[in-house]
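# Model the structure of this input:
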Amino acid sequence: MSKTILVTGPDLAPAAQELVQTHGFETVHTPAYAASEVIADFLVKTDAVAVVSRMGRIDANVIASAPSLKVISKHGVGVDNIDLAAAAQKGIPVLKATGANAISVAEHAITLMLTTVKRILPLDSGLRAGKWEKPGFKGVELAGSTLALMGLGAIAQETGKIAKGLGLKLVGYDPFASQDCFDELGVERVDSLTALLAQADILSLHCPLNDQTRQMINEESIRLMPEGSYIVNTARGGLIDEDALLAAVQSGHLAGAGLDTFATEPPAADHPFWQEPRIVSTPHIGGVTHQANARVGCEAVRGIFQILDGEAVAKDRYANWALLVEAGHR
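Now for the predicted structure:
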């Protein structure tokens, strides 16, 4: 068996690299955001038995080109860049590093919320341009506002904990979360996206991207939100219809948005968001902290060796468990 793990990205945390070496394996790295054809070529040339998926798409053609591939382990939790069904058909489990980057992403979500609502960037730019904009300025106090959590997974829960400390009221929608999750955090549970949007002074997205959630935030759904509300997205860019979001901000229906993810990554250099100061953007780095990288990297690598060594892996770490069962591989 090959002793190579392919990492689709330029680096891996030192602690994760050490774990790889302890098992007698080595890593080979693709360039950042390599095309699927490039990833497939690396898999063929290295005969890698496992992939740590960071950047770039692992589609059906990539999976078909890798006869020795035994496991794909996501460096994080979002698996919309991996063809789960194609992996399941070949009996390849796809694992997630559930919860490992939750604190860092939650901190970033709160940072985007504060930066957007408090208008930090335009005020900073104005001051640097020689403007003193205190006369006539009217800011917004967040305490007492409602933060609407779309999804109540690990990141949303950490976001909610911080938000409560700021005095925000929490409301949430997640048809898959237990009532205990809502009760423990003190989140009011609603039974539909429509009901969630109606209460959302700030909407924070924390759900996966799939066929059911793609562009769930669109012209129609934004219209259901209160006038002057905000959207924060640290989940997946494809959850939002970007044209509709921009139009809503420009019309004033939305007061602003804080985005760490985009429909296409990296986004175009002339993306229209860059001309709108009420949209605060960062390059999908919410979970990219020293601490989170170490936890996520080690969790991703640890999962690989659990699979290769035939050890049990918690079912909630599988992104394609049901598909594996359906294909007769579990």
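
# rest of the way, CA atoms for contacts and neighbours
Noted.

# Check what contacts stretch 122-129 and list those residues.
Here stretch 122-129 makes contact (Cα atoms under 8 Å, 6 or more residues apart in numbering) with W132, E133, P277, R278.

# same check, this time on stretch 152-169
Against stretch 152-169 from outside (Cα under 8 Å, 6+ apart): 98-99, 101-103, 105-107, 109-110, 142-147, 149, 170, 172-174, 177, 181-182, 185, 187, 206-207.

# Pull the number of nearby residues for A129.
Number of residues near A129 (other Cα atoms under 10 Å) recorded here: 9.

# so how far is Q199 from R236?
Separation of R236 from Q199 (Cα to Cα, to the nearest Å) stands at 22 Å.

# thinking again about what came up before, out of the contacts of stretch 122-129, what pair is the most spread apart?
W132 and R278 (18.8 Å; Cα to Cα).

# Neighbour count for those two, which is higher?
More crowded of W132 and R278, by other Cα under 10 Å: R278, with 24 against 10.

# Surely the more buried one and G252 touch.
No - at 10.0 Å, R278 does not count as touching G252 under the criterion of Cα atoms under 8 Å.

# how about this one, so we can line them up?
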Amino acid sequence: MRKVAILGAELFEDQRELALFGLTDIEATYYTCKDPLELVEQLSDVDGLIVNLEKVTSELIARLGNLKVIGRYGVGVDNVNLKAATERHIAVINVPDYCVDEVAEHAVSFILAANRKLFSSSALTKQGVWGKVKDLKPIQSIKDITLGIVGTGRIGMKVISTMLPMGTQILVYDPYLKQENLPQGVTLVSLDQLLESSDIISIHCPLTEQTRYSFNAEAFQKTKRKPAIINVSRGPIIQESALIEALDIGTISFAALDVMEIEPPPADHPLLNHPKAIVTNHIAWYSLQSEIKLRDLLVSRVIDYLNGEPVPSIVNKF
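As a prediction, the model looks like this:
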């Protein structure tokens, strides 16, 4: 009997996976923990490990001598030590083909709300200010703004296809893309050009060593139009200390974030109560449908891998 350990048990409350595992000769066990090393004795003989945001370190991998596959409950795998897994010939599987519409919708909601300054308007209403636009100026028509998109994977392209019919001018930065691969009306530019020319910037790139803190003080100083910044990708792409300073001095006009450097952020984090920021609790991925799809796809792919079947989303190669 092969064994799979599922961490982040709170994410699997409806136990759909138990039904899937019940059709196989694989035994599934659910755990809740902050640090998987706390469970190393219980995990010592597992063949598969499914994780959410738990850190799968080189130390943990070294101590799980029977491990063959790691399933990441989501798209990003920055919490898994890919080098250590690859050296051990342990497959790392993610689910890149879910929640595209949901995250794009969240980003577009942020973009439209930031452009109309809905969050600031709501705050003024609570202060008793009614019918006055003085403190909200300028608000532009959506077709007259320039939107900068950083990263054009599935989600970035979905945001582009949603915003294009509104007449928005769209600039794109993606070092792996060519202009001919973009829709008509979308312009590929350098990151510096995007920073200088955008009214709103929406981030859709993965977290890598190249993108970590790529939005820092130096980047914010290159902005010319006091843009709003949207991040539904990964928190550490933005250096939060630099963002707070940019908001305070007005280099950045507004920040709408679904992800943070440290999650969950401390209750006294300056961005949580900043008048020029809104933070949602890393829920851009969620809909009833996407949650079911994510669980079923990940579990079925882990089962397929352990059964020697081909799997479409192995992140590492060995």
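
# How alike are these chains, TM-score-wise?
Once superposed, chain against chain, the TM-score is 0.90 (TM-score structural alignment, normalised by the length of the second structure); 315 aligned residues with a Cα RMSD of 2.2 Å.

# quick revisit: so between R236 and Q199 of the first structure, which is more surrounded?
R236 (24 against 21).

# Which position in the second structure pairs with that one?
Aligned counterpart of R236 of the first structure in the second structure: R234 (TM-score structural alignment).

# Same question for T261 of the first structure.
That one, T261 of the first structure, aligns with V259 by TM-score structural alignment.

# check contacts around the closest residue to that match other than its chain neighbours.
Excluding the flanking residues, the one nearest V259 of the second structure by Cα to Cα, 6 or more residues apart in numbering is G235, at 4.7 Å. Counting by Cα under 8 Å, 6+ apart, G235 of the second structure makes contact with V259, M260, E261, I262.

# Make a PyMOL selection of the buried ones in those.
Applying 16 or more other Cα atoms under 10 Å to the contacts of G235 of the second structure, the buried members can be selected in PyMOL as follows:
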select buried, resi 259+260
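
# any chance of the contacts of G235 of the second structure in TSV, plus distance to Q289 of the second structure?
Formatted as TSV, those follow (distance: Cα to Cα, whole Å):
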residue	distance to Q289 of the second structure
V259	21
M260	25
E261	27
I262	27
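
# With distance to A268 of the first structure as extra columns, can I get the contacts of stretch 122-129 of the first structure in JSON lines?
As requested, the contacts of stretch 122-129 of the first structure are exported to JSON lines (distance: Cα to Cα, whole Å):
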{"residue": "W132", "distance to A268 of the first structure": "33"}
{"residue": "E133", "distance to A268 of the first structure": "32"}
{"residue": "P277", "distance to A268 of the first structure": "17"}
{"residue": "R278", "distance to A268 of the first structure": "19"}
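
# isn't there a strand covering L324 of the first structure?
No - L324 of the first structure is assigned helix when assessed by DSSP: H, G, I helix; E, B strand; the rest coil, not a strand.

# Now do the same contact list for it.
Counting by Cα under 8 Å, 6+ apart, L324 of the first structure touches A88, Q89, G91, I92, P93, R330.

# filter those residues to the buried ones?
A88, Q89, G91, I92, P93.

# can you pull the contacts of the counterpart of the last one in the second structure?
For P93 of the first structure, the aligned position in the second structure is occupied by A91, per TM-score structural alignment. Remark: with contacts taken as Cα under 8 Å, 6+ apart, A91 of the second structure is in contact with K68, V69, I70, A85, I314, V315, N316, K317.

# now with 6 Å?
By Cα atoms under 6 Å, 6 or more residues apart in numbering, the contact list for A91 of the second structure reads V69.

# Next: T30 of the first structure.
T30 of the first structure makes contact with T8, G9, according to Cα under 6 Å, 6+ apart.

# can you rerun that using 8 Å?
So T30 of the first structure contacts L6, V7, T8, G9, P10, V38, I39, F42 (Cα under 8 Å, 6+ apart).

# I'd assumed the first one was in a strand, is it?
Yes - L6 of the first structure sits within a strand when classified using three-state DSSP.

# How about the secondary structure of the residue of the first structure positioned farthest from its centre?
Distance from the centre of the first structure peaks at P135, with 39.1 Å (Cα atoms, centre = their mean). Under three-state DSSP, P135 of the first structure falls in the coil class.

# Same check on I231 of the first structure?
Three-state assignment for I231 of the first structure (three-state DSSP): strand.

# For I58 of the first structure, see how far away it is.
Using Cα to Cα, which is the criterion applied here, I231 of the first structure is 30 Å from I58 of the first structure.

# if you count what's nearby, which of the two comes out ahead?
I231 (29 against 25).

# most centrally placed residue in the second structure?
S233 (2.9 Å).

# any idea how far V133 of the second structure is from the residue nearest to it when sequence neighbours are not counted?
In this structure, S233 of the second structure finds its nearest non-sequential neighbour in H204, 5.3 Å apart by Cα to Cα, 6+ apart. Distance, H204 of the second structure to V133 of the second structure, using Cα to Cα: 32 Å.

# And the strands in the stretch 201-318 of the second structure, which stretches?
All strands of the stretch 201-318 of the second structure, identified by DSSP state E, counting those that start in this stretch, fall at 228-231, 254-257, 277-279.

# picking that back up, and the two most separated of the buried ones among the contacts of L324 of the first structure?
Farthest pair in these (Cα to Cα) is Q89 and P93. Separation: 9.8 Å.

# Not counting its own residues, what contacts the top helix by length along the first structure?
Looking across the first structure with DSSP state H, the single longest helix is helix 290-308. With contact meaning Cα under 8 Å, 6+ apart, helix 290-308 of the first structure is reached by 12-16, 19-20, 50, 52, 70-76, 95-97, 100-101, 103-104, 287, 312-313.

# What of stretch 208-216 of the first structure?
Contacts for stretch 208-216 of the first structure (Cα under 8 Å, 6+ apart): G78, D80, C207, A235, R236, G238, L239, I240, D241.

# Which residue ranges of the first structure form helices?
All helices of the first structure, identified by DSSP H, fall at 14-22, 36-46, 60-64, 84-89, 102-117, 120-128, 154-165, 179-185, 193-199, 219-223, 242-251, 290-308, 321-326.
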